[in-house]
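generate a structure from the sequence data that follows.
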Amino acid sequence: MIELFSYLTLFISLGIIAFFLSLYAYVHYKHRRLLSAIFAKEDDIIITDNFSAKKAEFKLKLQRAGLTRKQFNEIVFASILAGISLISLIFIMDFSFLTELFLVVSGVAIAIFMPYIYVEEQIKARIKRIENDLPIFIDLLIIILEGGGGLNNAIDKVTTEGASVLGPDLLSESKKFKNEFITYSSDVAFTNLVNRTGSDAIATIVGFMRLSEETGIGVKSIFENQAQELKSMEMLNIEKKAATMNIGITLVMFIFILPAVIAMIAFPMAADALMPGF
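Next up is the predicted model:
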């Protein structure tokens, strides 16, 4: 027990020393290239032309995840520290070879793969948030279009005054789309919107909006059809979840409730069989 307490004290002391050394290095040497890259506030890290395509693809992923480069760098830094901390346990505690191997593999995996797994999960979560807000956003556009407003005016109005009913992800994308739609050509604005969001629902709507420009079909009718389709898909998903809920409840009963009921019946019977005289 005393030896374990000594190991824990040593581990905590080393952690405190490492924290203050990292803080000192950040405060006094953040102008250096490495730490400047780690704690960069924006996408200002200089990359050679050979990596420009990869940089553009990675920046697009960050946009889809709703993260800045600074936030991603902080995630990488935290993942590396977590991996190193996990691996350092093998030098402090006395484990078996298989346990030490597991700690090393887990630490390396956390340090290398965790930031990218986090980004992918954030992309999925952001796409889901955008698609959940999309029917309400379209309904608000339809109301303004029915009142005689144009598409630019409708998007501007919803973006400005829709914060109480819409999430920040869709509102920020709407604001960027409006600015690009006014500044650049509509094709550029449509393409950037689809690339930034990565949503299939957004891509479908943009495709119909392109068709509207080419054929002269009213945007209002397109939005009405898409809003109805999105609501139907949402209702279908709810029905699927309701249909599979019974399976989940049954599985929970078999795993957690049924063994307890069997134990309540079997244990007294076993006790009577083992000790009939008592």
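
can we go C-alpha only for contacts and neighbour counts from here?
Will do.

residue nearest the middle of this structure, spatially speaking?
Centroid-nearest residue in the chain, with C-alpha atoms, centre = their mean: Gln122, separated by 1.3 Å.

contact partners for it?
Neighbour list for Gln122: 65-66 [criterion: C-alpha atoms under 8 Å, 6 or more residues apart in numbering].

SS state for it?
helix (DSSP: H, G, I helix; E, B strand; the rest coil).

against Lys61, how distant is it?
10 Å (C-alpha to C-alpha, to the nearest Å).

what residues of the host helix or strand of Phe77 count as buried?
Taking DSSP states H and E as the definition, Phe77 sits inside helix 69-92. Across helix 69-92, burial judged by 16 or more other C-alpha atoms under 10 Å covers 69-73, 75-76, 78-80, 82-84, 86-90.

state the distance from Phe51 to Ala40.
18 Å.

so the two - more neighbours on which side?
Higher neighbour count among Phe51 and Ala40: Ala40, with 19 against 10, using other C-alpha atoms under 10 Å.

let's see this one next, to set against the first:
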Amino acid sequence: MMYLTFFFTITLFLYGLYTLRADKKKRVKARLSSVFDKDTDQKSEPIVDEKKSRYSLKPLFQFAWKHLRKLFQRKRTNEKEEKLELKLLQAGNPFGMRTAEFRLVQLTLLILFPLACVGYGYILKMPIGGITFLVLVGVLMGIYLPHYYIKQKSKIRNHLALRELPDFLDLLTVSLEAGLGFDGAISKVVAKKQGVLSSEFHRALEEIRLGKTRREALLGVRERLLVDEIRTLMSSIIQAEKLGIGMVQVLRVQSNEVREQRKQRAEEAAMKAPIKMLFPLVLFIFPSLFIVLLGPAIIQFVQTFQ
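Sure, this is the predicted structure:
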């Protein structure tokens, strides 16, 4: 009975996450179709979906999810909320998670992992000490695994942003040389190019339209992308705007520096390759060669002395 309950709990939780994400996409499509599509047939589709959804479990999951999210939002302090929100922004908000949803997922894993460890120990008929150790391991996994996932997503995102930076700077420089303003050039590049940098600068443009200054929006990009080259670029753009220096010249210099730094990183990785190859050579290849080359000689030597 315990295994059946555990299986249903995990299944319902995963189904709730999936339906919540699908429902968000469906609502966005319904709003877009209501604005841009004027055909009566297209407008009637969301109504049919609403009738079908009355007999599904989606409203129940949405109701429980909203109340749990509100409960977690009340119990968190502002300082911790801001730090966690910044970490999620640096990771690109995976699965559209906010701070309350991340805490809820962390609590769910904190409950599921120890239960899974208890069930695993019970199946293997382990002693109490072993089951207790597995429960502690499950608790640690439930606490640190979400943070580790966010950290890895942030690293991957920063790496992708660093790879996209030279081409992004070249397109931005060409747009400025064509006569566009800085905001217009960024919007043009964002519309033509996809990636991490495009999404971040699109967010900066939206913040500028909502009332933030350009300096605050660029500082926000620098906080969300933990890359030294991007931080230097944002500082150079802010300083050029403050001192009245030509933006094209600044971006051209930054583009050349970024490409030179990428060349240096490639040379550094090439210089590290022989050292990294040394360990598998010593541990795996050299022993095999010694066995093949020296094995017959050792066997003959032993037979001669016998």
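
please name every helix or strand in contact with the helix holding Phe77 of structure 1.
Helix 69-92 of structure 1 is packed against helix 33-38, helix 97-146, with contacts defined by 3 or more C-alpha pairs under 8 Å, 6 or more residues apart in numbering; DSSP states H and E.

in three-state terms, how would the residue lying closest to Arg103 of structure 2 once chain neighbours are set aside be classified?
Nearest residue to Arg103 of structure 2 in three dimensions, chain neighbours excluded: Phe72, at 7.2 Å (C-alpha to C-alpha, 6 or more residues apart in numbering). Of the three states, Phe72 of structure 2 takes helix according to three-state DSSP.

ok, now which ones touch Phe72 of structure 2?
Contacts of Phe72 of structure 2 (C-alpha under 8 Å, 6+ apart): 100, 103-104.

Glu257 of structure 2 matches what in structure 1?
Aligned by TM-score structural alignment, Glu257 of structure 2 pairs with Glu229 of structure 1.

ugh, wrong one, Leu84 of structure 2
Per TM-score structural alignment, Leu84 of structure 2 is aligned with Phe58.

re earlier: so how far is Leu134 of structure 1 from the match of Glu257 of structure 2?
11 Å.

and Asn225 of structure 1, by the same measure?
Counting by C-alpha to C-alpha, the gap from Asn225 of structure 1 to Leu134 of structure 1 is 13 Å.

can you check Leu35 of structure 1 too?
40 Å.

who has more neighbours, these two?
Each of Leu35 of structure 1 and Leu134 has its neighbours counted (other C-alpha under 10 Å); Leu134 has more, 21 against 14.

need the contact list for that one.
Leu170.

that one maps to what in structure 2?
Under the alignment (TM-score structural alignment), Leu134 of structure 1 pairs with Leu165 of structure 2.

could you pull out the helices for the stretch 151-300 of structure 2?
Per DSSP state H, counting those that start in this stretch, the stretch 151-300 of structure 2 carries helices over the ranges 182-192, 196-209, 214-224, 228-243, 247-280, 286-305.

follow-up on the earlier one: ok, the contacts of Phe72 of structure 2 vs Arg222 of structure 2, which is closest?
Within the contacts of Phe72 of structure 2, the smallest distance to Arg222 of structure 2 is 24.4 Å, found for Ala100 (C-alpha to C-alpha).

any idea which helix or strand carries the closest one?
helix 99-123.

now that helix, how far from the centre of its chain.
Offset of helix 99-123 of structure 2 from its chain centre (C-alpha atoms, centre = their mean, to the nearest Å): 21 Å.

next, count neighbours for the nearest residue to Glu120 of structure 1 once chain neighbours are set aside.
Counting by C-alpha to C-alpha, 6+ apart, Ala65 is the residue found nearest to Glu120 of structure 1 once chain neighbours are left out, at 7.3 Å. A count of nearby residues for Ala65 of structure 1, using other C-alpha under 10 Å, gives 23.

can you list contacts of the helix holding Phe77 of structure 1?
By C-alpha under 8 Å, 6+ apart, helix 69-92 of structure 1 touches 7, 11, 38-43, 62, 100, 103-104, 106-112, 114-115.

out of those, which end up buried?
Buried, going by 16+ other C-alpha under 10 Å: 11, 38-40, 62, 100, 103-104, 107-108, 110-111, 114-115, out of the contacts of helix 69-92 of structure 1.

with distance to Glu239 of structure 1 added, can I get those in TSV?
Formatted as TSV, these follow (distance: C-alpha to C-alpha, whole Å):
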residue	distance to Glu239 of structure 1
Phe11	52
Ile38	46
Phe39	46
Ala40	46
Leu62	33
Glu100	47
Leu103	43
Val104	45
Gly107	42
Val108	42
Ile110	37
Ala111	40
Met114	34
Pro115	35
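
now flag whichever of the residues you listed is closest to Phe256 of structure 1.
The nearest one, if we look at these relative to Phe256 of structure 1 and count by C-alpha to C-alpha, is Leu103, at 31.1 Å.

what angle separates the helix holding Ala100 of structure 2 from helix 128-177?
Orientation check (axes from the mean of the first three to the mean of the last three C-alpha atoms, to 10 degrees): helix 99-123 of structure 2 against helix 128-177 gives 150 degrees.
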